[in-house]
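Peer 1: Okay, sequence plus prediction incoming.
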Amino acid sequence: MRLISGRLKRKNVILTLALICVLFYTEFFIYHINTRKWVQLKCANPISCTRILLAADPQIIGKKNEVIHSITPLSIWDSDRYLRVTYQRVFSYIKPDVVIFLGDLFDEGSISTQDEFNGYVERLLDIFMVNKLPAEYIWLPGDNDIGGEGVDFVTAQKVAKFNKAFPQSDRVQTENIIFYRLNKMAHYIPEVTDNNDISNEDFIRVGLSHIPILTNYATFPEKVVKEIAPHLLFTAHEHKSKIVHCSPQNMSQREFITDPKVSKKYQYTLSSDDIYEFLIPTCSYRMGTNNIGYGYAIIEDKEVQYTVLWSPTRFPTLLIYGFILGIILPLILIAFCCKLWRIYMPLMRFCT
């Protein structure tokens, strides 16, 4: 009997250690391994160099549209924690001067009440540690924040609700870089009142939009090029990593560069003869893709360096947890109960 009891204890210790190792790998070590795959961008002169972190489509989960309501609190907790962990790793790696959130901050921002929206904003600021990590922050609305897709129309009330939570000018300047907050959903382009923005060759003009600008040739891209003459565009929405290049003189001829989940550095010289649009992938594993990450750009003098800092996929880890909870643990419990039955049943018979 003591021999059986000893074997049970040893097996329990081994299983416990195995589960601890699995948790350590999936919740901590996997993120450390992942950072070793990232490409480092280097500044020639730290004084004239601007480091930019780009986060797209976090779409933090709301409480209305979640399909499996019984585990909604658990899914919200896991998604929020994943965003927090991956973002913290990226922020520490880049040490950015500017952080740009390219819209679709919330999954249900457009359909939320004011109180719900305020709660989502509080969660977002906590997830991305905005009050703890110093940087210049720029916020853009997406279609899930203010409408603009399908029958969910953009309204003045939705825009006002977003702007109240994230009050900011549509023209943000840092050093020699001017960022313009575009809104393709509302066909809005900031008015350039200072002609020095366009005429000064020392300025780098960067357009920011949730919806891609150059992927489709239409009137709005022409207006953007005419009114702010951007050297660069940072956009999101498609949940994919992509680079689009064209000339302002011939915007219908576009070059598409797509390298899904490839750790690679891109470097371009900025001039009035070229426009580069960088589509940033989603940073949330809830968007149905394994290609998850953050954009990282360095602008220095007339050069831009760019790469994607890819995050580890989450679904394989969740499948492992599901396998453990659904199959392994019940089998362990059944085996343990059988052992107890074999040990104590003879004693019960003896006592009776």
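Peer 2: Good, I have the coordinates.
Peer 1: CA only for contacts and neighbour counts going forward, please
Peer 2: Will do.
Peer 1: Nearest residue to the middle of the protein?
Peer 2: Among the residues of the chain, C283 comes closest to the average C-alpha position under C-alpha atoms, centre = their mean, at 2.1 Å.
Peer 1: how about that residue, what does it touch?
Peer 2: Applying C-alpha atoms under 8 Å, 6 or more residues apart in numbering, we find C283 in contact with 55-58, 83, 292-294, 311.
Peer 1: Return the member of those nearest to G119.
Peer 2: P58 (15.6 Å; C-alpha to C-alpha).
Peer 1: residues near that closest one, how many?
Peer 2: As a burial measure, P58 scores 24 neighbours (other C-alpha atoms under 10 Å).
Peer 1: can you check I320 too?
Peer 2: 13.
Peer 1: Below is structure B, check it against A:
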Amino acid sequence: MSLRLQLFKGCLLLATLTVLYNEFLIYYVTLYYCSYPKEPVKNEGTVDAMILADTHLLGSRNGHWFDKLRREWQMYRSFQTANTYFSPEAVFFLGDIFDEGKWCPPEEFQYYVKRFNDLFYVKNETKRYALAGNHDIGFHYAVTPYLLERFQSAYKSKSVKRVKLKGLDFVLINSMAFHQDGCFLCKEAEQRLDKLSAKLKCEGKDCVRPILMSHFPLFRDSDEMCDELDEASSEEKFHRFKEKWDVISNASTRLLLDKVGPRGIFTGHTHNGCTTDHGGGVTEWTVSSFSWRNRKNPAFLLARFSNSSISVSKCMLPDENTVINIYLLLLAAVVLALLRYPFYHYYVNYVRVRRKTCVFRNNVDFNLPTNGFV
């Protein structure tokens, strides 16, 4: 076999193995080290859930086709690998499912919904819930009855919705509906919240408070106190949050804490991970984006809920920089192999031949008679 063919086959094999690892196996290797919390112990009364946020599926306006392909493949492989490993009983998407949901026409929205269902397919026994985000229906000022209705129709969501799983209450809200300004959206949400609050009220040691799910985080000044693997960058951490834009307003936060009385809160929107203590044993987990488009090291949460506790594990997904570096190493190896061929070819066809020629001439000169004298 010629050297050129050997090099070609070697480079092809190396490239195939690299692509197989980067585009498939790396998700299994990375998520192998993640698991549900050990406490409480899994039993008939516990609920195992997967919680993710800000998938931002691209539409026809933003992003290059390769950008869309790359990000969607990353999210598809991440989600389906996690689904295979962990078999959650419920999956919660904390808003901003789409990147251009507030702009897209009806036909594109239907295509959006189909892509979402294909990418984030779950088994029949797994419950899937989706909250509205500002990229799905617009910020408060841009929400129209039409945009609201089509999202709610597609995902069976409401401005305030109660979900019961194995006797545990989950309250899912539309963050844009809590500006308390009397608009059509906020008025309905407050009415629903009042009715739900009366049903959720309980007292005594047997009282099991609900879990609150929202796209916007509850009010906090910034991410300065956050200490997570997927936290905001050092520049972003000290950025002051704007009420009703980055976080729910202080007034609406107090309203939700009072009316819902949650024992745990899960939010998204910022694209960065954070854990916030609201006092009274109430913890808020802000989930970072699930997509490489928003951060290089995305993550999601595995949570186990019981009557008495909420336990959470953070699962980091493959880092995009790691994948890029592996491809760069492959490129470097191929370049070195290709450079090796001409040098080796030069050595075989010039240096080695010249050496043999020199040896032959020396032997001939040594055996020649010298002017006829013996």
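Peer 2: That came through, no problem. Note that the structure is predicted; figures quoted are calculated from it, not measured.
Peer 1: if we can go back for a sec, please pull up the equivalent of the residue nearest to the centre of structure 1 in structure 2.
Peer 2: Under the alignment (TM-score structural alignment), C283 of structure 1 maps onto F290 of structure 2.
Peer 1: How much space separates its match from L255 of structure 2?
Peer 2: Between F290 of structure 2 and L255 of structure 2 the computed distance is 29 Å (C-alpha to C-alpha, to the nearest Å).
Peer 1: cool, A132 of structure 2 as well?
Peer 2: A132 of structure 2 is 20 Å from L255 of structure 2, by C-alpha to C-alpha.
Peer 1: ditto for V160 of structure 2
Peer 2: The gap separating V160 of structure 2 from L255 of structure 2 is 13 Å, by C-alpha to C-alpha.
Peer 1: Those two - which one has more neighbours?
Peer 2: V160 (20 against 16).
Peer 1: I figured the more buried one hits N174, correct?
Peer 2: Yes: if you go by C-alpha atoms under 8 Å, V160 of structure 2 and N174 touch, sitting 6.5 Å apart.
Peer 1: circling back: can you tell me which of the contacts of C283 of structure 1 has the most neighbours?
Peer 2: A56 (31 neighbours).
Peer 1: just the strands in the stretch 51-200 of structure 1 please.
Peer 2: Assigned by DSSP state E, counting those that start in this stretch, the stretch 51-200 of structure 1 shows strands spanning 98-101, 136-139, 171-174, 177-181.
Peer 1: packing partners for the second one?
Peer 2: Translated: strand 136-139 of structure 1. Strand 136-139 of structure 1 sits against strand 98-101, with contacts defined as 3 or more C-alpha pairs under 8 Å, 6 or more residues apart in numbering; DSSP states H and E.
Peer 1: now for the strand it packs on, which elements pack on it?
Peer 2: Against strand 98-101 of structure 1 (3+ C-alpha pairs under 8 Å, 6+ apart) you get strand 49-55, strand 136-139.
Peer 1: What residues in structure 2 pair up with it?
Peer 2: Aligned by TM-score structural alignment, strand 98-101 of structure 1 corresponds to residues 90-93 of structure 2.
Peer 1: still on that earlier bit, need the helices and strands packed on strand 98-101 of structure 1 in a markdown table with distance to D197 of structure 1, can you?
Peer 2: Compiled in a markdown table, these are given as follows (distance: least, C-alpha to C-alpha, whole Å):
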| stretch | distance to D197 of structure 1 |
| --- | --- |
| strand 49-55 | 18 |
| strand 136-139 | 19 |
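Peer 1: Would you mind finding the most buried of those strands?
Peer 2: strand 49-55 (a mean of 22; mean count of other C-alpha atoms under 10 Å).
Peer 1: Check which residues of the lengthiest helix in structure 2 are buried.
Peer 2: The helix that spans the most residues within structure 2, counting by DSSP state H, is helix 320-346. Buried residues in helix 320-346 of structure 2, defined by neighbour count with 16 or more other C-alpha atoms under 10 Å: 320, 323, 326-327, 330, 334.
Peer 1: so what corresponds to V154 of structure 1 in structure 2?
Peer 2: By TM-score structural alignment, V154 of structure 1 lines up with V143.
Peer 1: Now do the same contact list for the closest residue to that match other than its chain neighbours.
Peer 2: Of all residues not flanking V143 of structure 2 in the chain, I137 sits nearest, at 5.8 Å (C-alpha to C-alpha, 6 or more residues apart in numbering). Residues in contact with I137 of structure 2, defined by C-alpha under 8 Å, 6+ apart, are 101-102, 143-144, 147-148, 151.
Peer 1: closest one to E27 of structure 1 among the strands of the stretch 51-200 of structure 1?
Peer 2: Each of these was scored for nearness to E27 of structure 1 using C-alpha to C-alpha, and the closest is strand 98-101 (25.1 Å).
Peer 1: what's the mean gap between that closest one and the aligned bit of structure 2?
Peer 2: Average distance, strand 98-101 of structure 1 versus aligned residues of structure 2 after superposition (mean C-alpha distance after the TM-score superposition for structure 1): 0.8 Å.
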